[in-house]
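Trainee: Predicted model, plus sequence, below.
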Amino acid sequence: MGAPVTVRGLRIVVDKANGGGEQAIVDNLNFTIAPGEVLALIGESGSGKTTTALALMGYARHGCRIAGGSVTIGDTDVLALSEPQQRALRGRTVAYIAQSAAASFNPSRTIMDQVIEPALIHKLLPREQAEVKAVELFRELALPDPDHIGSRYPHQVSGGQLQRLMAAMALISDPDLVILDEPTTALDVTTQIEVLRAFRRVVRERRATAVYVSHDLAVVAQMADHILVLRDGTMREMGATEQIITAPVNDYTQCLLAAARPREREGGQCSAEAGSSQPLLEVKNLSAGYGAVDKQGKPAILILEDINLKLYRGQAIGVIGESGSGKTTLARAIAGLIAPSKGQMLFNGKALPPTLAQRSKDELRKVQIVFQMADTALNPSHSIERILARPLQFYKGLSGAALQKRIAELLDLVKLPSSAAQRLPGGLSGGQKQRVNLARALAAEPDLILCDEVTSALDTVVGAAVLDLIAELRRELGLSYLFISHDLHTVRSVCDEIVVMQHGRKLAQVARADYERGPHHPYYELLARSVPELRRGWLDEQVVVPA
């Protein structure tokens, strides 16, 4: 396994609308990868990372076209192949591991059927031998119960396990080149360690040549031998990983590194000021879940159990925990999107009705939520102007010139140009869409904003800019935040206190003044240790986390 990869003069274009010519989205890219080495493609969203990686398979996404250059894997000139020959190459000579394993697996077929499919399609092995090889890969990737996990369906394994199973599917054909496209972005930090360790071990032991696409420099520092920094489809810098992360030459690389290093954002500190002052939000003995409710009022699936917290006006509290810890369910309960099965919520000392249908317009206005996925939170057929107009009309009764003026003010508040009002969400970047989400919440002039993983889907630079904006709005408007995240560094940078959750229970609450003091709850310490550090060798120092 492992073959040299050479890219020369790669140019990928997109045709402009209405016959307006073409625009280069990857321009004159040159690089080589030695057999058995890992090259990381780094850059913010839209830099051309995934577009470049896909071109190594001779593939361009809809609307794009490979307009020039060459891609050679071993002795094969990929771009000179016919379409049938390129299809034969994919899954055999080149394998691709996508960002979302959940979206890549067929839910109606067993895992084993799907993992061995490349070997059967390319007629590399008979089924029986392919299944034996799959089990060997399951062991190499440290999957639990390797002899039997293949008989399960995708929904019966965790996200981290499914990501490793996708790696087994890619590796079963012994490809010369493996492309890993943001394979841990959707995972929480403790699961990410398991997956990174498994990926790195398999790549090293098999001497695979690999391309690792990511916006996370700390992750790349653990995985890659060399880093290629992309911006606007052009190479800004390329070098050994150690050189790039310790002594970058290019200004843009320096900017990426600065954004990746954790820092504290001042937001108008407010800690539990307040023995005497009344909390803005008080959650008392809150339990909540999903499914049918029994005679005792307990849901079939209990997610939250006996949660208590107080949040004061002007304060930002972070809620951290792994996937499934109940963070988002807590935010949904406070927002009125799910009715608690037990306990109550007080807002400014008054009982907050449990569901949206029971809340008055003013109660709805005071608590707003910003969702994780900006793509799915915005109606793709509505203009930004229409999206922002709706809460202004509903809560404030604005129309005409007053409505237009306020929309312009909101766009300015979240640092978007006024021209964005006439655009559809599809015409905005991920960071711009998240700013629209924030502007929509601000339109109601709320007292409390619930931020649910608002930067987890964004690249490092854009995510840092959104965090800066959140801190600035807090200073200027006196907003309160409940900030949901699995990334302790993110939460520590913007919050006054941190609530730690696991399995639906609150384990601890840590004030900003105590962030660096210990000892804290062991699970807090585990989460703190699990956030990758921007230095070589960090992954080797981590203790093994059980699968």
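Mentor: On my side now, so go ahead.

Trainee: can we go C-alpha only for contacts and neighbour counts from here?
Mentor: OK.

Trainee: list the contacts for residue 170?
Mentor: Contacts for residue 170 (Cα atoms under 8 Å, 6 or more residues apart in numbering) come out as 91, 95, 96, 97, 115, 118, 178.

Trainee: Out of those, list just those in strands.
Mentor: The strands, defined by DSSP state E, take in 95, 96, 97, 178 from the contacts of residue 170.

Trainee: so which of the contacts of residue 170 comes closest to residue 135?
Mentor: residue 115 (10.0 Å; Cα to Cα).

Trainee: thought the closest one was touching residue 168?
Mentor: Yes: taking contacts as Cα atoms under 8 Å, residue 115 lies within contact range of residue 168: 6.5 Å.

Trainee: Let me have the contacts of residue 170 in a markdown table, extended by distance to residue 109 and neighbour count.
Mentor: Below are the contacts of residue 170 laid out as a markdown table (distance: Cα to Cα, whole Å; neighbours: other Cα atoms under 10 Å):
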| residue | distance to residue 109 | neighbour count |
| --- | --- | --- |
| 91 | 19 | 24 |
| 95 | 21 | 25 |
| 96 | 20 | 23 |
| 97 | 19 | 23 |
| 115 | 10 | 25 |
| 118 | 15 | 22 |
| 178 | 24 | 26 |
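
Trainee: if we take the residues you listed, which one ends up nearest to residue 270?
Mentor: Nearest member of the contacts of residue 170 to residue 270, counting by Cα to Cα, is residue 97, at 44.1 Å.

Trainee: take a look at this one as well, against the first:
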Amino acid sequence: MGASVEVSHLNIVAQAGGKDLPIVTDVSFRIEPGEVLALIGESGSGKTTIALSLMGYARQGCRISGGTIRVGDVDVLGLSAGEQRSLRGRTVSYIAQSAAASFNPSRTIMDQVVEVASIHGLMPREQAEAKAVALFRDLALPNPQTIGQRYPHQVSGGQLQRLMAAMALICDPALVILDEPTTALDVTTQIEVLQAFRRVVRERNTTAVYVTHDLAVVAQMADRILVLRQGRQQEQAETRQIIESPQDDYTKSLIAAAKPAPRDAGRLAPDAASTPLLEVRSLIAGYGALDKRGLPASPVLNDVSFTLHRGQALGVIGESGSGKTTLARAIAGLVAPARGQILFDGQALAPEVPGRSRDQLRRVQIVFQMADTALNPAHTIEMLLARPLQLYFGLKGEPLKKRIAQLLDLVQLPAQCAQRLPGGLSGGQKQRVNFARALAAEPDLILCDEVTSALDTVVGAAVLDLLAQLRRELGLSYVFISHDLNTVRAVCDDIVVLYAGNKVESVPRAAFSQAARHPYFELLASSVPELRQGWLDQRSSTSRLALPPMAVGTPPNPELCSFLDRCPLRVSGACDTTAPPRRRLSSDVEILCHRSEADLIALQPASV
């Protein structure tokens, strides 16, 4: 049973240079038992800081300087340090954004899920394991009786996120904090996780705080919304009112930014006779030693081809494991292709970085998805940005400092960030530093691997506008990898759809709304949350049930369609016997499918 939560005049400060800098100022709210409150706002607005304070916790270098926090009858800030430790996990639990970083890879899942119950001495091990299995079942995890015997690396990202929820719920906490729990998930996995989270929270009548910058997700999960900016509350109301009739100007800007609009880059149509900036031909890549046929032990990409012209943006979409990041790493020279060819400005690129010239390395830059692992935590932001400027342009002294300041301004970070370490920045700020470092090399092509997934809607929209501006001014080109179809549609000229390493569809901008599409593209499109209440319920009631394999017990044939077992439009006698042909539809749409264009239009429901 959930408890009421009351926060009154909360103030949190950070200590810097012997002074207290306000992080959260005079924030007050109340959550009724069983209610879900969403905290939204830009990166650095204080969302996570406030959420952590509900456990009596402040990050290193910060302290709760004033106000009161009550969870039920407990005065959280009046507890001793030991009493607050007893509160955490038992009365208030926390679900972090990155489950992969939160689990110990050397221990089984079950050991870690039941550990909190053991720490608080709530129940014997046998009872805790039985309760964990029940939670696994409630959270719609596969094989609930045995999944706890696995290690974290043996389950998918979406499954691991739900397992973390089981860890948080096993002690029946009165309050659960969900801190961006689906941000890093692809859209189809996000649907499963959201459905599981919401069902369990409702059935258990758990009070919850949901921290996110995704307003479409908030519309499905929250009863009320508190809008924050620079540590101050801007507006607080029921979810429907915030979404449909926001009162505060800042809230209105968040709502507007949550509806991506096409970014006109002013790009001229590529000359068919011109040399493409990037050409990928029949690429096969993966990991591990090559076998006798020259194929990797763990294949990822299978016969992928596409062309990118100067000033063009190509979107690459697909679920986790589809090969998106491996494709970017192969282009960057971080994964050697087993077969195929990658040409840049008409010249074949060496398979790996050591074989490429310094100029080729400068002209092709990659921005990684996880800024936490891409930025050296021991180096200041100034040192991180100085590295490419020194390497490629020999800058030093005042010109170096001036260029660093320009780069920070370009990605909308204050100049004082230069002297800070990555650990002192928010997730969105770190990703902007990641992007600034790529821009420092003045590249022709940037490989953007989920560069906006960790950003709030306003900053994310600003980054997308920046990408469009750089295309106009510099003729910059992008390979834009994302699981957010709306973002890809907003910034890209063409889309390549990957599934299990195969290019199942390519779509030019003019055909983005075309009725005929590959069944997998239809699945992705119908899984993007909409900014309206009730969408998740509607999606759950209208989505197709998973189909059983055509031949039960028969292992999948690698020569057949990789989407066969999930495809609602599969054709018995064709899809299960013959490899799908690559066919071109109207408007230059290309699909890997047995179905004709007429079939796809007739059989697929209307989607986004």
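Mentor: Sure thing, it's come through. Values in this document were obtained by computation on a predicted structure and should not be read as measured data.

Trainee: re the thing from before, overlap in contacts, residue 115 and residue 168 of structure 1.
Mentor: residue 134.

Trainee: quick one on the thing from earlier: and the furthest pair within the contacts of residue 170 of structure 1?
Mentor: 115 and 178 (15.3 Å).

Trainee: what helix or strand is whichever residue in structure 2 pairs up with residue 120 of structure 1 on?
Mentor: Residue 120 of structure 1 maps onto residue 118 of structure 2 when the alignment is built from TM-score structural alignment. In the assignment (DSSP states H and E), residue 118 of structure 2 maps to helix 109-119.

Trainee: Against which helices or strands is the next helix or strand after that helix packed?
Mentor: Note on helix 109-119 of structure 2: by DSSP H and E, the next helix or strand toward the C-terminus is helix 125-138. Applying 3 or more Cα pairs under 8 Å, 6 or more residues apart in numbering; DSSP states H and E, one finds that helix 125-138 of structure 2 contacts helix 109-119, helix 157-169.

Trainee: what's the nearest residue to residue 110 of structure 1 if we skip its chain neighbours?
Mentor: Closest residue to residue 110 of structure 1 apart from its sequence neighbours, by Cα to Cα, 6 or more residues apart in numbering: residue 153 at 4.6 Å.

Trainee: Quick check: that neighbour touching residue 109?
Mentor: Yes: the pair residue 153 of structure 1 / residue 109 is scored as a contact, 6.4 Å apart, by Cα under 8 Å.

Trainee: okay, those two: which has more neighbours?
Mentor: Taking other Cα atoms under 10 Å, residue 153 of structure 1 and residue 109 do not tie; residue 153 has more neighbours (19 against 13).

Trainee: can you redo the helices and strands packed on helix 125-138 of structure 2 as CSV with distance to residue 601 of structure 2?
Mentor: Formatted as CSV, these follow (distance: least, Cα to Cα, whole Å):
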stretch, distance to residue 601 of structure 2
helix 109-119, 44
helix 157-169, 31
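
Trainee: most packed of those helices?
Mentor: helix 157-169 (a mean of 25; mean count of other Cα atoms under 10 Å).

Trainee: so that helix matches what in structure 1?
Mentor: With TM-score structural alignment applied, helix 157-169 of structure 2 matches the range 159-171 in structure 1.

Trainee: Mean distance between the matching stretch and structure 2 after superposition?
Mentor: Following the fit onto structure 2, the mean deviation recorded for stretch 159-171 of structure 1 is 1.1 Å by mean Cα distance after the TM-score superposition for structure 1.

Trainee: In space, what's closest to the most centrally placed residue in structure 2 - neighbours in sequence excluded?
Mentor: The structure's structure 2 has its C-alpha centroid closest to residue 184; by Cα atoms, centre = their mean the separation is 2.8 Å. Excluding the flanking residues, the one nearest residue 184 of structure 2 by Cα to Cα, 6+ apart is residue 453, at 6.6 Å.

Trainee: helix, strand or coil for that neighbour?
Mentor: coil (DSSP: H, G, I helix; E, B strand; the rest coil).

Trainee: Show me what it aligns to in structure 1.
Mentor: So, by TM-score structural alignment, residue 453 of structure 2 is matched to residue 456.

Trainee: could you measure that match against residue 501 of structure 1, distance?
Mentor: Counting by Cα to Cα, to the nearest Å, the separation of residue 456 of structure 1 from residue 501 of structure 1 is 18 Å.
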